[in-house]
Each structure stands twice: as C-alpha cells, then as structure tokens.
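Colleague: Need coordinates for the below:
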Amino acid sequence: MLVRKGWTTKVFSSLALLATLATTLVTADEHSHKYTELEEVVVWANSVGPFSNRQETYEYFQLPYCKGEGKVEHRHETLGEALLGMELVNSGISIRFGQSKAVTPICSRRLLTPQDVKTFSYAVAHDYWFQYFIDDLPVWGMVGTRDKETEQVSLYTHQNFEFEYNGDQIISAKVTPGQPVPLISSQAGLNVDFTYSVIWKSTDKEFKSRFERYLDSDFFENKIHWFSIFNSLMMVLFLTGFVSAMWIRHLRRDFARYDKEAGLNDFDHDLGDDYGWKQIHGDVFRPPVNPMTFAAFVGTGHHLAWTSFFVILYTIFGQEWTERASIMTATIFIYALTSMISGYSSGSQYAQYGGRDWVRVMFLTAAFWPASVAIVTSLNNTIAIYYTSSRAIPFGTVMALLFIWLCIVLPLTLVGTILGKNWAGKADFPCRVHPIPRPIPEKIWYAEPIVVIALGGILPFASIFIEIYFLFTSFWSYKVYYVYGFGLLVFCIVMLVTASVTVVSTYFVINTEDYRWHWMSMATCGSTAAYVYIYAVYYFMQKTKMYGLFQTSFYFGNTALACMAIFLILGSVGHYAANKFIMRIYRNVKLD
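Modeller: Next up, the predicted model:
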C-alpha cells in the first residue's frame, strides 16, 4: 500500500490497523484460493444446456433439481460474465475442504411431479449437461443418459465429486454423475433421492498447473498448426520480396520513363508513350466517394486493429484465459480506453480531403461499431428472452454498457477527432487536384476493381485459414484456446500480407489510369471477410451438430460481426499501406 505524504500519523495507523484486520479475518476463500481445514468449498451452479448447442444455456435451477439446505445465493457477476450468460448460484451442496463423504442426500426425498418428469425427460433426450464452478475451476456432467435402442431416458440422481489438493489449495475438481433412474412420462409422480459423495486426494502437482488438464495440447500444438505458421511466414517473405522487386524494377523503370518524357519538347512529348499512373496525378488525390463514411470505416478499423493487438498481449502476459469471462471484460475496457485512436484516424482522414462537418464524422465513428454490435445482439437477445435462456443480457448490463459508451468512448473519440483534424488534417498532397475529373479508360476484365477485390482476399485468407479453424473450434465447441502466442504471430503475419497485397493491387489499378483507389484499397483485403463467412457456413454444416433457431441465430449473427471486424481491420490496414505507397511514388515524380 502506498501512502501519500502529508497524511497524519493517526490516519496512517488506522489504515494499517484495518489492513491487518482484513488480512487476519480473510485468511481463506475462493478468491485467494487458499482454504483452512474443513472450510466450506462452494459449488456454484452456472447453467444447463444441450451439448451440441454451446451458446444455448439456461439457469441451472430451471431444471427441477434439488436445492441443498441453507441459503441459496447469487454470486456477484462481472460485466463479462453477464454478457456471456453466467449466473452463478450456490447449489447448496455442502462440501468441506479435505473432508471426504460417503453417499449423502443433497436434500430430503424429492417428489417429482409429472411436469418435472417431462422437463427432465426433455433435457436428457436432448443431451443436456450442467456446469459447476468450484474454486474457479469449471466442472461438467451430463443430466442423464439415453438408451439408443429403446430411447428410454434416465436421470442421474447422484454426483460424485473428486478433488485433488496440495497443501491448502485445490488443484483439480471433477464431478461424475451416476445412479440413473428411468423417467416415465405416464407416472403420476416419482420419488427420487438426489445424493452426492466427496473424495479428497493429496497430490504434488503445483497450483499453477491446475488448468493444464483443460488444455488440448495435441490439438492446438500439432504439426498442422506449426506447418500453417511456417507456410504463412513463407508467404510473407514471398510477398515482401515481390513488393521489393516491384519497387526496384517496375517503379524505377517508370521513374526513368517519366523523367525522360519530362525532358522532351512538346512535339516529341506528344509522340511519347502517354500511359501509366503518372497520367492521373491530377485525380489520384481526389476525395473518395462518401468521404464521411469512408473516414468512419478507416477510424473504426484502426481502432479494432489496436484493440485486438492489445487484447492478445494482455492475454499472453496475464494468462487471462484461466479466469472466467475475463477476456470479454478486458476487451470492452480496452476498446473503450483506446477510442481516441478511431477519432484521430477518422478525423485526420476526413480533414485531409476537405471535410468540414467533423462533429458528424465523430459521432458516426463513435457509434458505428457499437451500433452494429447492438443491432445483432438485440436480435439474439430477443430470441434468448423468448427461450428464457441465461444468455439474455440483463437490463442493468445494457445500461452499464451505455454508460461506458457515453462517459468513455464518446468523449475520447471527440478528443481524438479534434487532435486528428488539427494535427494531421492538413492536406499535404504532392499533386494538386484538377477541377474536372479525368475519364477512366476502358480496361481488360481482370483489371476491373471488382476482380481485383475478389482475388485480393485470397492470400490473407490463406494465411489465417488454419487459425480460423482453431478459433472456431474453441469458440463454438469445447476447446480452450490458449495459444495466444500463435495468435499474435498470425495477427502480425496477416497485417504484413494485407499491406503487401494492397500495395501491389493499388499499383496495378492506378497503372491502368484508374484513380478510384481509396475504396478499392479498403475492399481488396477486406474481401477476406467474405471468404471467412463462406467458410463459417461450411463449418456450421459439416463440423458442428448445432440445431434450432437459437443456436443458428447466435452462430451466424456473431460470425457476421466477426467478419465485419475483419473487413474493417484488414481494410484500414490495406488503405494505410496504399496511402503511404501513393504519397511516396508521386513525390518522386517530376510533374508538368
């Protein structure tokens, strides 16, 4: 604890006393992960839901489970937990640290009504499972079992908890359901005993290794993953070599030809080769179509790119994948605290091309991505409410997000826009813009922007294809993605690939005397998002067993948001590289 100078000795002593008392009284809990002998270990019930539909979750006690004795309380949720539908409730199962138990009733004998039997039967027939959190360790178990031949469903009525501990810390936790009881819908009532047992085992495993059992190293660190990284690195070397060769060979030849033409007299100049990118020097810095929207796209893309970079770094150094919903919470606050980036980028981009309505571009930039997320989330939330799912976002969480946008995102975007238009908004173009636009000549079919855009997204998609598969498997299936070092490397690779491909494509287009390079440079590698979405459709149909309106809407809605983010990130990076390229080559040419 740091104490400022100037505080009185009395205040200092009081704070020291309070700290000492807090340390003495709070010696063991699930926050410190240290327990005393026979201290209560809370079993937090999180959710139930169908095994094939990971996002379709419901509150644990929506199934008529038996509640243990004692007060059943809700645990305080973080912002990320609320957004991910985590609602932890004390199950009432009495477990004490280090105390093994034989078969023990969770509560008194329970009479299941015909409706309860019907509810459990539906859950078992649809392969429902439940999730607990014990000392922040997730544990899972099936609700029941189904005979594939007779279609008879049976409810598991016993839960066997197995713990490993080292000293005063829990290293692992596991629950194994058992004692199936057949469920018959025609029964007037069914008496069941919900029971549990506890086994504690000592181990010499270290506390820091407690999450290793959840990690599938054979899946994420196999030869295919390493080969994919190596292949992407080779692609980067090839592309950077190609761009360098273009600079050395083609551009030097162009500079030499233009310098030669500049030395000719008017008659000889008319007989020269009048073609190439120099001919559009009076139009190449013409403002893009709909400059306000374009500026908002560029600013949002830069913002999302830096947010992604910082989140990956935060996760690598903080090991935040081990904490419940911490990555979601961190992403929200990193996005909010870096909002100045979007304002600065969009404000400078808009001002450079003569834009004056900077207030509107600021609001558009600040609201575009949050509004897109809000629209998709609202549709999904409506479906979640209809299904009474725990994935429905509470009203208080919505208000908290709105507060973050109003009090952090909007003011920082305003500051960034003002700085961008004042510090970097001056048009420093090497060529003046002609008042009358030059007609764009006809060109061969493969030089059309739409073709260049369609082909431009292939190489970036190829560089991230394998990583996309691992991310999809992690998010939509039951794998814990933890190789964020690989993720950072792939992120850097795709940025380099995007810059290289966009520079080559831009040179190709302006060399056909087409000065519409702004939107083209954004869409060239931004088209990677379309390939990702097509792959997502294939993944949904071939690699998952998802079904129903709930999961389909969540899958395709959230995937659409991810693809939009990919478009904006790669598009803004591509435009940045193309802009630097355009500025550089026109500064090196003698103009008439």
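Colleague: Please count neighbours and contacts with C-alpha atoms only from this point.
Modeller: Fine.
Colleague: Quick check, Val89 in contact with Ala45.
Modeller: Yes - using C-alpha atoms under 8 Å, Val89 is in contact with Ala45, at 5.1 Å.
Colleague: And the two? Which one has more around it.
Modeller: Between Val89 and Ala45, counting by other C-alpha atoms under 10 Å, Ala45 is the more crowded of the two (26 against 22).
Colleague: How about that one, nearest residue that isn't a chain neighbour?
Modeller: Ranked by C-alpha to C-alpha, 6 or more residues apart in numbering and with sequence neighbours excluded, the top spatial neighbour of Ala45 is Tyr132, at 4.6 Å.
Colleague: Could you verify that the one you found is part of a strand?
Modeller: Yes - under DSSP: H, G, I helix; E, B strand; the rest coil, Tyr132 sits within a strand.
Colleague: tell me the SS of the residue sitting furthest away from the middle of the chain?
Modeller: For the chain, the C-alpha farthest from the mean C-alpha position belongs to Phe267; by C-alpha atoms, centre = their mean, that distance is 61.2 Å. Following three-state DSSP, Phe267 is assigned to helix.
Colleague: could you measure Phe163 against Lys421, distance?
Modeller: 60 Å (C-alpha to C-alpha, to the nearest Å).
Colleague: Could you check which of these two has the larger neighbour count?
Modeller: Lys421 (23 against 20).
Colleague: Correct me if wrong: that one contacts Gly343.
Modeller: No - counting by C-alpha under 8 Å, Lys421 does not reach Gly343; the two are 9.3 Å apart.
Colleague: going on from the strand or helix carrying Thr23, what's the next piece of helix or strand?
Modeller: Using DSSP states H and E, Thr23 maps to helix 9-25. Counting by DSSP H and E, the next helix or strand C-terminal to helix 9-25 is strand 43-50.
Colleague: Can you name every helix or strand that that next one contacts?
Modeller: Applying 3 or more C-alpha pairs under 8 Å, 6 or more residues apart in numbering; DSSP states H and E, we find strand 43-50 packed against strand 58-59, strand 89-90, strand 128-134.
Colleague: and for comparison, fold this next one:
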Amino acid sequence: MVGIMGSSWVWLFLSLIVSQVQAFYIPGWSIKSYKDGERIPLMVNKVYSDNTQLQYAYYDLPFVCPPAGRTASGLLSGQSISLNLGEVLRGDRIKISDIDLTVGHENECRFLCDQQVTRRDLRRAKELVKDGYVVEWIVDNLPGATSFVTVDKSRKYYAAGFKLGFTKYDSSTGKPRYFLNNHHTIVIRYRAAPGRPGESGAKVVVGFEVYTKSIGPNNKRENGCPVELQDIEDNFELAMPPNKTEELSMLEQHPSNHYDHLDEGDDEDTITIPYSYSVYFREDNSIEWDKRWDLYFVNQEEGSRIHWLAIINSLIICGLLSGIVAMILSKTIRTEIKGYKEGSIEAGRKMKSAPRSLDQDKEVDDQLDDAPEDDALEDVTGWKLLHGDVFRRPQYGHLLAPLVGSGTQVLFMAFGLIFLSAVGILNPSFRGGFLSFGFGLFVLAGLSSGYFSAKVYKGFGGVNFGKNALITACFFPGLLFALVFIVNLFVWAQASSTAIPFGTLLAIALIWLCIQVPLVYLGSWYGHARTPAWENPTKTSTIARQVPQQAWYIRSLQAILFAGLVPFTVIFIELLFVFQSVWQDKSGYYYVFGFLSVVSLILIVTVAEVTVVTIYVQLCSENYHWWWQSFAVGGGSALWVFIYSIWYYFFKLHITGFISSMLFFVYSFMACCVYGLLTGTVGFLAVYVFIRKLYA
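Modeller: This is a model prediction of the structure:
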C-alpha cells in the first residue's frame, strides 16, 4: 500500500513538472519558422513600471481596445495562453491580440478600434502614464522592444517594452500634461530559416520592435486611420472638459487648448480614443536566430569590466582568508597540538618515575590510559581546555536541526539553478523557467532537508524524528507561505497581476503538504533510522565549564556583524546588478550567470573560512557555545544585505505608494532569510568539520 501511494505521488509530481516546462527550449534548438501568408500571433501581456511594484494585465486596462474574439490560424483573440508556475508568479497574463501580423503583408496603417472611456478611465490612464508604465507585447517569444544605440553609436540594442504614454510640461504654466500613445508601428525583423525550411522560403523572426505615437482627435481620419503619421502636431492628451456638451465648441474655438479637469464633472462622461497600428517586415541577415536575445543585453554587456573587478575583489578577499586559515591550521594549531602531546608524554614520564608500589604502578597506568588529556591540560589554556565541553548539546537544538536541514535544501536549490543557468538550460526565452525550476528543485530537495536535519537532531540526542521532520517540513516553508499570503491580501485589493491567484496559492500549498512534507519525512526517517549518528571524537564531561568574560569584539552580536561584513564585500558589486535586474528592469532574469556562478563559489568558500576563523578565536577564549554561533556568523552577511536593500530603496528606486513599498521590503526580507539560511548552514557545517578535525 505504501509503495502504491509513493508511486502515485511520484507520478503526480512528474506530471506537474511536465506541465510547467511546456515553454522550455534551449536557444538554437527549437526554431519556429513562418511562410509567406502565414499569420504570426501577437500576444499582449502586462504593463509594469520602475516606480511601482504593481503590474496589471494589459487587457484589464479599461482604456485599451478589448479583444474582439476574431479567429485566425486556429487562435481566438482574447484567448489566454497557458502559463507555467514561474510566469504566474512573476505577474504574466498572456492573451492573443487582434493585431494582424501576416508574413509578407505590410500595412501602412490599420484601424484597430474606437474605445469609449469614461472620466474615471481617463484618470486611471493618467495615473499609469504618470508612473511611467511600460507595455509588454510578445511575438515569437520575443518581447516588443524599444530600439536604442550605444553611446558611441556603434551598436544597436533593445530595451524590453514600450511606453504607455509620455509627459510634457506646459511652457506657460509649468504644469505636467499627460499623453497616451494610441498608434503603434510594429517592425518585424526576419531572415531565412536555416536548413531545408529556409530553402523553401520559410523565415524566422530575429527582432520585434515597436515605435509609439500619440495622435490627437483633431487629426483627420480615413477608415479610422489618421491621414498624417509623420508630422504630428496634435497629440492625444489625457484630459476632458468639465462639461461634455461644451467639448466640441471649446475645441473649435481653442484647438490648441488642453484641459485638466478629470476630477470635475460626471464620472460617466465619455470620450473616444482611436487606436491604430502599422506593420512592416524588414529582412535582417546580421542577426542569427540563436543570438537574437543578445540585443537585449548589449547595453548591459558594457558592465563586464565591473563584473571582472568584482571577481578580482572577491578572489583577493578569499585568498587573504585562505592564507589566514592555512596559517591557523598549519602553524598555530599544529604547534599547540605538538606541545599538547609533548606535555602529555612528559606528564606520564614524571608519574611513572616517582617511587610507588606495584599496585600504585597499575593505578597510574590506568589513569594515563583513561584520562591523559585531563593531566596534560593542567598547564595549558585556550581551546585545548574545552575537550570535555566542545560537543555539549546546545540549547534549543531541536530548532537548530530543522534550520540546518532547510539550509541544505536551499543550498541544493541554489546550486541547481546556477548550474542550469550557466549551461544555458534556463535562458531569457524560457519565460518563468527560473522560478518554476527553483520551486521544483526546492520541493525535491526535501529529501536532503529531512536527512541532514535528522542527522543533526540525532547527534543532539533526539529520539522523536517524526516531530523533527514535521518542524523541518513546515517551519521555514510555512513562514514564507504565510508572508506571501498576507502580502497578497493587500495586492488582491489593487486588482494587480502581481498578486498570485488564489488557485495558484492553493496548488502550491497542496504540493508543499502532499509532496514535500512526505519527502522530508522520508529523508528524516532514513537519516535517523538507517544511518548511524555522527560520533564526536571527545566525550562530554558531566559538569559544564564556566565560560570566562569575553572580549567585546567576539561577543555574539559584534562577531556576527564583523564576520558578516566580509562575505558581503565579496558579493557587493554583483548584488547591485541583481537588484537592478529584479527591481528596476523587471526582467526576472539575471543574464550574467557565468559571473554569478564564480562569485557564488567564492562566497561559499569565504563564508566557510570566515566562520572557521571566528569560531576558532572564540574557542581560544574558552567559549564552547559554538553551535548556534557558527550558524549565526555564517548567515551574518544577510543582515548587511538587508541594510543594503534599505539603502537601495531610498537612493536607487523611485517607488511610490504603500503597497509597492510593502512588496519591496517583504520580498527583500524573504530573500535575505533564504540567503541567511543558506550561508548559515554553510558556516555551521564547515565549523563542525573543523572542530571534529581539531579535537580528533
């Protein structure tokens, strides 16, 4: 029965993984080609801004053209595209649009719709334009881009998305005026498809550019399209006169006048926004299909020197620490151990050379065999005095064990994501893949979480492995889930696509409770029942040694802050790029994983070395309370990362609104918890191995 249930859970999990990776492909392998006359679907996604963390589905905006339900190439406009878990979590809401892109057919102008909007809708549009919202459309899995050139004008590059509108300041009054972009010029760049499809005339898309224009109602129109698309003098301003009946006469008398009375008048007053678009196809053989995403990163590649500087900086810090650790291990500790052993031998010789009876000789030999360390340590100080206390069980060890277990789970997930990204499996075209794979790896790593938690728990003398497994499976994931749920209560009220749908939250909870919890329990059972406990090299004495007064710089809080500053300096420069990618570019993808992989490995080594040095200094001060201290010192850099996020919020971001600020700080806190758990576990395991070798 257990085997049947286990296999059913495995099949359920595999089916979920398969459903999540439907958009997966490696660049250069899965190529979609189109023939002349074939329609390329244009999909609309969402709008987002650097000034707020609230995103909105494009078709949820009341002032854009709604889908008309037209059918083309087997697709119905307005039809939702199935999304993987990562896409849902990052706020994507992708649907088919009415815009017609037929290969080889260009349209100088095509009417889309006349959208009637109310005064309330105009206020909504004005708020979004004021906040600098950007629109994301998708063609052949490429986001619509705004084209730029580098400073030296030698290379072209793309910025994903295009502006919803723009702001101008009135020259006479100095007040801002807000305009809506209601005409879009779409340029599809293509080249011949590789291989046989290209020989038969098939083409592949290598670029998707969108150029926006704002065309006012005074521009004459034919068949819904403006006559003039080049020299546009009148833009479409997001304004409405206070009295709708006076609109026509006021426009005739003052054609250049503008109004900013959206807060006055009836909310149900309406105005018409005309939408149109142009389509052009341009052959471009300078771009290879598997290199088409490079244009989105040309401008960012200029920071490669900064990345190399960060790596050199990290290597220098890591090298200095490695030298210190090597000196401690090869010189200081070996010298002290040698003196310690010589003291033991000398003490034994003196005891044996003293005059005594045969029975006394036997008694002395037994004492030397049973407790040579006690006699030898009478004349020494520092860490050598702690052989009987260094492996004493810590307070609240039943909480430390689950944290270490969850830390190994995060460590497994992090290395898996970095590896998959570095080899190109996770790439920009796999939208949402990073989050989807991260969630899947986290769930699968429940086995390692339960195993290591059980091993540490058993080493502390714990016997109730079921309770330990339950705490391990629910404590940290439950904290993250609770924070996400509470934040979503606020975001749901804003009708934002940033909010995770309730059905998705329910699915995540079911996967957590029905798949991860059993995996944690299985790993915990194996680690507790099927493997021996970690044996310590020294026995713990009955009476605990009193810890002397500690120097100010090695006390708990100071040691955590000082030691945590060193790993923070290793990741400081790279952290700036990560924050920019997540909070400003909204790309959800960090493209320089080669650099990030190197820095991550240096970070792991640095955390281990810093924690070992810190705990060694603590042991030399005769403080044997290292269990929790090693975990806290290893995760100490998370405090500096959170402080850095506060600085970044005030000096780099321009976020407005309570909800957006709350999202930033809550998600930053969650990220720091994950990071602290990972580095804390690295520090704990490194110190445990070090102390076992030290007292062996």
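Colleague: What's the TM-score once they're superposed?
Modeller: Taking TM-score structural alignment, normalised by the length of the first structure as the basis, the two superposed chains have a TM-score of 0.90; 557 aligned residues with a C-alpha RMSD of 2.1 Å.
Colleague: aligned partner of Phe690 of the second structure in the first structure?
Modeller: Matched to the first structure by TM-score structural alignment, Phe690 of the second structure sits across from Phe581.
Colleague: For its match, grab the count of nearby residues.
Modeller: 17.
Colleague: The second structure: which residue goes with Leu459 of the first structure?
Modeller: So, by TM-score structural alignment, Leu459 of the first structure is matched to Val566.
Colleague: Show me what Gly323 of the second structure aligns to in the first structure.
Modeller: Gly323 of the second structure maps onto Gly241 in the first structure, by TM-score structural alignment.
Colleague: for its match, what are its contacts?
Modeller: With contacts defined as C-alpha atoms under 8 Å, 6 or more residues apart in numbering, Gly241 of the first structure has no neighbours.
Colleague: my read is it is in a helix, agree?
Modeller: Yes - assessed by three-state DSSP, Gly241 of the first structure belongs to a helix.
Colleague: distance of it from Asn53 of the first structure?
Modeller: With C-alpha to C-alpha as the criterion, Gly241 of the first structure and Asn53 of the first structure are 45 Å apart.
Colleague: now do Phe309 of the first structure
Modeller: Distance from Phe309 of the first structure to Asn53 of the first structure, by C-alpha to C-alpha: 30 Å.
Colleague: higher neighbour count, the two?
Modeller: Between Phe309 of the first structure and Asn53, Asn53 has the larger neighbour count (other C-alpha under 10 Å), namely 22 against 15.
Colleague: helix, strand or coil for the nearest residue to that one once chain neighbours are set aside?
Modeller: Sequence neighbours aside, Met546 is the residue nearest to Asn53 of the first structure in space, at 5.3 Å (criterion: C-alpha to C-alpha, 6+ apart). Under three-state DSSP, Met546 of the first structure falls in the coil class.
Colleague: Go ahead and confirm Ser497 of the second structure touches Asp60.
Modeller: No - Ser497 of the second structure is beyond contact range of Asp60, at 9.3 Å (criterion: C-alpha under 8 Å).
Colleague: residues contacting Arg210 of the first structure?
Modeller: 171-172.
Colleague: if you set the cut-off to 6 Å instead, what comes out?
Modeller: Counting by C-alpha atoms under 6 Å, 6 or more residues apart in numbering, Arg210 of the first structure makes contact with Ile171.
Colleague: And Gly571 of the first structure, by the same measure?
Modeller: Contacts of Gly571 of the first structure (C-alpha under 6 Å, 6+ apart): 522-523, 526.
Colleague: again, 10 Å this time
Modeller: 297-298, 301-302, 498-499, 502, 519-529, 565, 577 (C-alpha atoms under 10 Å, 6 or more residues apart in numbering).
Colleague: hang on, the earlier thing: in space, what's closest to the match of Phe690 of the second structure - neighbours in sequence excluded?
Modeller: In space, Phe581 of the first structure is closest to Val503, 6.7 Å off (C-alpha to C-alpha, 6+ apart).
Colleague: which position in the second structure aligns with that neighbour?
Modeller: Using TM-score structural alignment, Val503 of the first structure sits opposite Val612 in the second structure.
Colleague: Report the secondary structure state of its match.
Modeller: helix.
Colleague: you'd agree it is up against Trp627?
Modeller: No - with contact defined as C-alpha atoms under 10 Å, Val612 of the second structure does not count as touching Trp627 (12.0 Å).
Colleague: Show me whatever sits in contact with both of those two.
Modeller: 684-685, 687-688.
Colleague: Please report how far the alignment partner in the second structure of the residue nearest to Asn53 of the first structure lies from Leu54 of the second structure.
Modeller: Alignment of Met546 of the first structure against the second structure is given by TM-score structural alignment, with Ile655 as its counterpart. Ile655 of the second structure sits 10 Å away from Leu54 of the second structure, going by C-alpha to C-alpha.
Colleague: Figure out the helix or strand that the match of Phe690 of the second structure lives in.
Modeller: Assigned by DSSP H and E, Phe581 of the first structure falls in helix 548-587.
Colleague: which parts of that helix are buried?
Modeller: 550-579, 581-583, 585-586 (16 or more other C-alpha atoms under 10 Å).
Colleague: One more: stretch 417-433 of the first structure?
Modeller: 417-421, 424-425, 430-431, 433.
Colleague: Which of the residues you listed fall in helices?
Modeller: 417-421 (DSSP state H).
Colleague: All the strands of the stretch 151-300 of the second structure, in order from the start?
Modeller: 156-160, 162-163, 165-169, 176-180, 183-192, 203-213, 221-222, 225-226, 270-283 (DSSP state E, counting those that start in this stretch).
Colleague: So for the last one, what gets flagged as buried?
Modeller: Buried positions in strand 270-283 of the second structure, judged by neighbour count with 16+ other C-alpha under 10 Å: 270-271, 273-281, 283.
Colleague: Same list (those) but as TSV, adding distance to Phe439 of the second structure.
Modeller: What follows is these, written out as TSV (distance: C-alpha to C-alpha, whole Å):
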residue	distance to Phe439 of the second structure
Thr270	46
Ile271	46
Ile273	43
Pro274	43
Tyr275	41
Ser276	41
Tyr277	40
Ser278	41
Val279	40
Tyr280	41
Phe281	40
Glu283	40
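Colleague: so which pair among those residues is furthest apart in space?
Modeller: Thr270 and Glu283 (42.8 Å; C-alpha to C-alpha).
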